[in-house]
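J.: Structure for the following, please:
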Amino acid sequence: MNGDEQLLNGRVYGADHDDPDPGPRPDRSYAELVGGPLDGLLLDIHDWSAAQVGFGAALVTELSRWPGGRALYDPLPGEPRSAGPGVTCRFHYTGDTP
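T.: You can find the predicted model right below:
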């Protein structure tokens, strides 16, 4: 893991780099990002519908194959999801797109 990746662990995707508390909030729901350039980050999915969660996410990042492109993350079929606050599911890296 390089230095940029170490800085990201335990952070919420989209949190400001200068935020003194970039971690998860106890009243929100998150997907854990697994693999790829955003490995270890949490994605806030608190207001997402079940259908939206099922589609995964294309997340803008400078760490992808194409800087400023998107890293693609999807849930695995049949992987458990829980309801309520905290980490409720995992999204797995599936590739990059410009």
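J.: alpha carbons only for contacts and neighbour counts from here, please
T.: Noted.
J.: show me what contacts the nearest residue to residue 97 once chain neighbours are set aside?
T.: Spatial nearest neighbour of residue 97, chain neighbours left out: residue 70 (5.3 Å); criterion: C-alpha to C-alpha, 6 or more residues apart in numbering. Shown in contact with residue 70 (C-alpha atoms under 8 Å, 6 or more residues apart in numbering): 58, 59, 60, 61, 64, 96, 97, 98.
J.: Please generate a structure for the following sequence too, so the two can be compared:
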Amino acid sequence: MDKLIRRRVYGADHDEPGSGPRTGHAYRELVGGPLDGLLLDVTEWNTGQLAAGAALPTEIGAFRPGGRSTYGPRRAGDGAYWDWRGDIR
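T.: Predicted coordinates:
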């Protein structure tokens, strides 16, 4: 958990107090793409949602404002990591 304490959670401002992970929450680390290194809070997600991954709004992807970056579970590896699959409108 020490490593996670210094990490930022997706959706939190970088200078916002409490922008790191919270005790009792479940996270997936985003790997690659514009959101690389951020943590996604999946605490209340069900098994189907976790298997499907997510299209996360971001202004720093290929399509700028209004675009989304897609991330999903690593196929052969650690379920704690979600790999970037590309950007969509």
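J.: Drop the TM-score for these two in here.
T.: Once superposed, chain against chain, the TM-score is 0.84 (TM-score structural alignment, normalised by the length of structure 2); 83 aligned residues with a C-alpha RMSD of 1.6 Å.
J.: And the residue nearest to residue 97 of structure 1, what's its match in structure 2?
T.: Under the alignment by TM-score structural alignment, residue 70 of structure 1 pairs with residue 68 in structure 2.
J.: Same list (the contacts of residue 70 of structure 1) but as JSON lines, adding distance to residue 46 of structure 1.
T.: Below are the contacts of residue 70 of structure 1 laid out as JSON lines (distance: C-alpha to C-alpha, whole Å):
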{"residue": "58", "distance to residue 46 of structure 1": "17"}
{"residue": "59", "distance to residue 46 of structure 1": "16"}
{"residue": "60", "distance to residue 46 of structure 1": "19"}
{"residue": "61", "distance to residue 46 of structure 1": "21"}
{"residue": "64", "distance to residue 46 of structure 1": "25"}
{"residue": "96", "distance to residue 46 of structure 1": "24"}
{"residue": "97", "distance to residue 46 of structure 1": "25"}
{"residue": "98", "distance to residue 46 of structure 1": "27"}
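J.: ok, these in structure 2, which still hold?
T.: Among those, the ones whose aligned partners also touch in structure 2 (both residues aligned by TM-score structural alignment, their matches' C-alpha atoms under 8 Å) are 58, 59, 60, 61, 64, 96, 97, 98.
J.: which stretches of structure 2 form helices?
T.: For structure 2, the helices defined by DSSP state H cover 2-5, 47-52.
J.: quick one, which of the ones you listed is nearest to residue 22 of structure 2?
T.: Closest to residue 22 of structure 2 of the helices of structure 2 is helix 2-5 (C-alpha to C-alpha; 8.2 Å).
J.: Now for the residue lying closest to residue 67 of structure 2 once chain neighbours are set aside, how many residues are close by?
T.: Leaving aside its sequence neighbours, residue 67 of structure 2 sits nearest to residue 89 (C-alpha to C-alpha, 6+ apart; 4.5 Å). Using other C-alpha atoms under 10 Å, residue 89 of structure 2 is surrounded by 13 other residues.
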